[in-house]
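Novice: sequence first, predicted coordinates after that:
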Amino acid sequence: MTATPADERSTYDVIVLGAGPVGQNVADRAHAAGLSVAVVERELVGGECSYWACVPSKALLRPVLAVADARRVDGAKQAVTGPIDTGGVFARRDRYVADWDDSGQARRVRSTGVDLFRGHGRLDGPRRVSVTRQDGTREILGARHAVAIATGSLQALPDIPGIAEARPWTNRHGTDSSTVPARLAIVGGGGVAVEMSTLWQGLGSQVTLLARRRLLPRMEPFVGDLVTRGLTETGVDVRDGVQVTGLRRPDAGGTVTLTLDDGSEIEADEILCATGRTPATGDIGLDTVGLTPGAWLDVDTTCLVEGVDGDWLYALGDVNHRALLTHQGKYQGRTAGDAIGARAAGEPLDDSAWGDHATTADQHAVPQVFFTDPEAGSVGLTAEQATDAGHRCTTIDLDMTAAQGANLYADGYRGHARIVVDLDREVLLGATFVGQGVSELLHSATVAVVGEVPLKRLRHAVACFPTISEIWLFLLAAYQQRKDN
C-alpha cells in the first residue's frame, strides 16, 4: 500500500505498534486469520531482541562459555592455549545482528502480506494511529478491529547522584560495544547483570558486580549461590548486599568513581547499569484513549487492555509487565492474534485456563534461562511462590552429578536440581536447574508443568543414558522414596 497524504486515511483491520518479534507474531496470526494488517516501527524491524538483547548477547556469550566448557574436559583443556579472540567474537555478533541492518527482516514482514510503515506511531484516539516519518510528514491509519501495542521496554537508570555525569552503559552498550574496558563495574543482580558479568570477564575485563540483594533473587535461593561461586571463580569481584550511592566522572574520557553505602569507592573505566526496565509507552498517545503515558498496561488473559471501551486495544510483551522475556511476548502475540481474529469473525473465545485465547502460562509456567557459567534455568513456581499461592507442596533436591551424563559433560561438574511437587495432585509446579548445559533440560520441565503430567506417568518418560536429562529419573525416584517412607 502506498503512502497517502496526512488528510487521508489508510484503513486496516489491525494495526500493530512495534515490529519486534512480539509485534511480528501478532501480525502474522492476525493476517493468517484473513485480516489486513499494518505494522509501524520507529527503529529497526526486529526490535530490541534482534539487535541489542537476546541475539547479540548469546552470540557473544557462546564463545566465552565454549572455551570455559573445553577447559573442564581433560584432553580438551590442553588445546586451549591462548586468550579469546575478541575481534572474532565481535565479528560473530555482527553477523548475527546483520550489522544492525534490518532490511532482511523488513522484507520478511512484507513478504507475509503485512504492510510496514517506518516512523513513530502514536495512538490518535480510538482505533486511530498517527505515523510520523523521519522527514516530519504524517499519515493517519485507521483500525477496524484492533490496535496492538508491542513497543517493548527501555533500560531504567537508577536515581544515583552523578549518573548523568557518569554516562553509564545500558544493556545496549553491553551488547553493541566492540571495545573491552580494562575495568567494568556492573550495577544490578538480575539476568542482564550476571550475563554481562560472564561475558565481559570472559573477554578480558576486570568486572566488579554490585548487587543490593543476592544474585537472581526471583529464582530459588541456591541459584544465586552457585552463580556467585561460578562468577567468582572466573575472577569477577561479586559484592552483594551493597548499594551505589554516588558516581563521579569529571573528565569525558576518564574513569568513573563509584561510592558505595559503606563509604568505600571503586574506580572503573566503564559502568553498566542493569537495574530493571521501564515501559516504552511514554510517547505513543495513551492519553488520547484515557490511559497514562509511560505506564505499564494492565491486560486480561487475551491481552486486551483493561479500562478502554470497545474491546479493540491490546498490549503485548514487555509493555504489559507480565513476563519481560521475548519468548513469553511471542506467545502472547500468537495468542492475541488468534483472539483478534476470533473477535473479528464473531467467534466465541476460549479463554479458559489453558484455552486457545488465554495467556495463562504467564502466571503458571514461565521458562527462563540465564547463560551464565554455570547456566541457570527454571520454569513455573519456586517453593516459596508455591507455598504463598496456597499449594500443599514439597521439594526434591539433588546434586546434578546424580546423572552420569553430567559427570561426562565436564570433569568436576557442579550443579543442582530442584522440583516443586503439588502433594494433592502429584504434579510438578516448578523446576529449577543450575549447571553446565542445563538450558536444554528446561523444555521437558516446561512440558511437564504446562501439561500437569502426573508424576506416576512422568516416570515412564525414559531419559537416554548417559545424558544430563537422567536427572529426571533420580528426582522422581527420590520423590517416590520419600512418599513410601
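Specialist: Right, received. Where do you want to start? Since the structure is predicted, the reported quantities are computational estimates derived from the model, not experimental observations.
Novice: contacts, neighbours, all on C-alpha from now
Specialist: Will do.
Novice: report the central residue of this structure.
Specialist: residue 325 (3.0 Å; Cα atoms, centre = their mean).
Novice: tell me which stretches of the stretch 1-150 of the chain form strands.
Specialist: Along the stretch 1-150 of the chain, counting by DSSP state E, counting those that start in this stretch, strands occupy 9-17, 37-41, 115-118, 120-123, 128-132, 138-149.
Novice: then this one, side by side with the first:
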Amino acid sequence: MTETDSNAYDVVVLGAGPVGENVADRTRAAGLSTAVVESELVGGECSYWACMPSKALLRPVIAHADARRLPGLSRAVQGPLDASAVLARRDEYTSHWKDDGQVGWIEGIGADLYRGHGRLTAPRTVEVTAPDGTRRTLTAHHAVAVCTGTRAQLPDLPGLAGVRPWTSREATSAEAAPARLIVVGGGVVATEMATAWQALGSRVTLLVRGKGLLNRMEPFAGELVAEALTEAGAEVRTGTSVESVTRENGTVIVTTGAGERLEADEILFATGRAPRTDDIGLENVGLEPGSWLPVDDSLRVRGTDWLYAVGDVNHRALLTHQGKYQARIAGAAIASRASGETADLETQEPWSAHAASADHAAVPQVVFTDPEAASVGLSLAEAEQAGHRVRAVDVDFSSVAGAGLYADGYRGRARMVVDLEDEILRGVTFVGPGVGELIHSATVAVAGQVPVSRLWHAVPSYPTLSEVWLRLLEAYRDN
C-alpha cells in the first residue's frame, strides 16, 4: 500500500446513496467544496437493491391484480405474469447494476468522487482505501457527513452462513423465482417480497414471530395484507419462530419452535436492519463502532461540532424519502454554520429550514403490497402512549363511490387519529388498492397541523378514492 497526499475540502460525505448525494448537492449549491466517498455503487441501496428494484418487481404484480378485478379485463389477464419480462424491466431500473449515470451526476454538481472504503482517523479527517489498496487522506474544514445507511441484520442461528440465505439484496436481484420460498419476518420487506415472488411463481411461506404483519402500523393494515396474501396462495404463519436452518442437497430445511420441519428452495430473512457504522473509524472520534448515531434536529451528532449522521444511520426514520429530507436539512445547516449564520440553528424552532421536525410528527410510509398500506404520523396506540387525548375515526372504503369504480370487490379501510384538544390530526392510515397516492394529502394535513374545521373546506373530487376524506370527517362529526 502507498500513501498519497492529503486533500482538503469544506465537506466530506461518507456514502453516495440518495442521502449522501443530496447532502453533497446542497453543500455544493452553497459553494462549499465537497468530496463524496463510496465503497460500492454510486446511488446506494435504494437504487440497486431496495426501493427501485422492489417497486419494479411489484408494479406489474399490482397492475395485474387490479386488472383481474375489472370486468372487461379480467378474462384477458387470467394467466400468470411473464416473470422474465418483469425481471428484465427490473434490470433496466437498476441500470443493470452499473452506476455510470449517477457518477456523471456527482461530477455534474462539481463534487469529487473517491471510490473506496472511508474511515474516520481523527476529527474532520477521513482516510480512503481505494480498491487497488492505495490510501488517500481527506480533511474537512467544516463537516463530515456519515450517510452509510444500513445493512440487513441476520439472526444468530448456528450455521446460517453456510445456508446462503437471501437478504433484501438477493430478494430484489434474484434472476429467477424459486419454486418454494420461505420468508422470515412480518415487516415491509417481508410482505412486499412475499407479494412479489408469490405472483412471479414461487410458493411462499411467511413465518412471523409475532401476532401479525406490519406491526408498526394500525392492526387492521396487517390483517388486510395477510388476508390478501393468503388468498393469493401464500401461507402466513404467525407466532412461529425459527430455531434452526440447514441446507441439504440444495434444499433449505427449517425447524420451527414447535419442532415442525419445513422445506424450501430459498429462504429470505427480513428480520431488521443494522447501521453500517462498524468499520468507519468511529472509535477514533470517541464513538462506538457499529452503533446508531444520535443527532439533534440539524442532524449533527450529539457532542460534536463537525460530525453529521444523515439517513438510516441515525435511526430516526429508516426510509429513503425521510433520509433525503434529512439531507436537505443537514446540507442547509452545514452551509449556515459555515457562513456563521447560526441563530435559527441554535433556537431550532419547529418547521424551520434547519430542523428535521417531520421525523417526529409526520413520517409517511407506503407498503406496496396488494392491497397497499399507507400511513403518516402516529397510530392510535402511539398517540395514546405519547399522552395525547385522541379518538380514532374509522371508515370502510365501501362507502366511497370511487372505490367501487376502481375495482369490483374493492376492500379497504381508513383511519384518522384526531387530537381532541387541538382538533388536529395526529395520524392517518389507509389500506386498499391505490392508496399510496392518497397518503401525501394526509401528510400535508398532519405536517401542517390543519384544523379539522378547515379540512371540511378541502373538497375531494368525485368520484375518486380521495372522497374517503369526506367520509372520515362525517364519521367524526356524527359520533
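Specialist: On my side now, so go ahead. These numbers come from a predicted model, not from an experiment.
Novice: just the strands of the stretch 1-150 of structure 1: most buried one?
Specialist: Highest mean neighbour count among the strands of the stretch 1-150 of structure 1 (mean count of other Cα atoms under 10 Å): strand 37-41, with a mean of 26.
Novice: can you pull out the helices in the stretch 351-479 of structure 2?
Specialist: In the stretch 351-479 of structure 2, the segments counted as helices under DSSP state H, counting those that start in this stretch are 358-361, 380-385, 401-406, 439-447, 452-455, 468-478.
Novice: return the most buried member of those helices.
Specialist: helix 439-447 (a mean of 20).
Novice: what's that one aligned against in structure 1?
Specialist: Mapped onto structure 1 using TM-score structural alignment, helix 439-447 of structure 2 spans residues 442-450.
Novice: likewise stretch 113-125 of structure 2?
Specialist: Taking TM-score structural alignment as the measure, structure 1 aligns residues 116-128 with stretch 113-125 of structure 2.
Novice: test my guess that the residue nearest to the centre of structure 1 contacts residue 319.
Specialist: No. Using Cα atoms under 8 Å, residue 325 of structure 1 makes no contact with residue 319, being 11.1 Å away.
Novice: any chance of the helices of the stretch 351-479 of structure 2 in CSV, plus distance to residue 275 of structure 2?
Specialist: CSV is the format used below for the helices of the stretch 351-479 of structure 2 (distance: least, Cα to Cα, whole Å):
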stretch, distance to residue 275 of structure 2
helix 358-361, 18
helix 380-385, 25
helix 401-406, 40
helix 439-447, 27
helix 452-455, 39
helix 468-478, 38
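Novice: select, out of those, the one closest to residue 227 of structure 2.
Specialist: Nearest to residue 227 of structure 2, of all the helices of the stretch 351-479 of structure 2, is helix 401-406, at 18.7 Å by Cα to Cα.
Novice: how close does that closest one sit to structure 1?
Specialist: Mean deviation of helix 401-406 of structure 2 relative to structure 1 after superposition (mean Cα distance after the TM-score superposition for structure 1): 0.5 Å.
Novice: counterpart of that helix in structure 1, which residues?
Specialist: The aligned range for helix 401-406 of structure 2 in structure 1 is 404-409, by TM-score structural alignment.
Novice: need the contact partners of the matching stretch.
Specialist: Contact with stretch 404-409 of structure 1 is made by 73, 400, 401, 413, 436, 465, 466, 467, 468, 469, 470, as judged by Cα atoms under 8 Å, 6 or more residues apart in numbering.
Novice: change it to 6 Å
Specialist: Outside stretch 404-409 of structure 1, the residues that touch it by Cα atoms under 6 Å, 6 or more residues apart in numbering are 401, 413, 466, 467, 468.
Novice: residue ranges of the strands in the stretch 251-400 of structure 2, please?
Specialist: In the stretch 251-400 of structure 2, strands defined by DSSP E, counting those that start in this stretch lie at 251-256, 261-264, 266-269, 273-275, 307-309, 364-367, 372-377, 390-396, listed in chain order.
Novice: before we move on, the earlier item: the match of helix 439-447 of structure 2 vs structure 2, average distance?
Specialist: Superposed on structure 2, stretch 442-450 of structure 1 shows a mean distance of 0.2 Å to its aligned residues (mean Cα distance after the TM-score superposition for structure 1).
Novice: please name the residues that touch the alignment partner in structure 2 of residue 284 of structure 1.
Specialist: Structural alignment (TM-score structural alignment) places residue 284 of structure 1 against residue 280 in structure 2. Residue 280 of structure 2 is in contact with 119, 120, counting by Cα under 6 Å, 6+ apart.
Novice: got it, and the one 10 residues further on?
Specialist: Residue 290 of structure 2 sits next to 277, 278 when contact means Cα under 6 Å, 6+ apart.
Novice: against residue 270 of structure 2, how distant is it?
Specialist: Residue 290 of structure 2 sits 19 Å away from residue 270 of structure 2, going by Cα to Cα, to the nearest Å.
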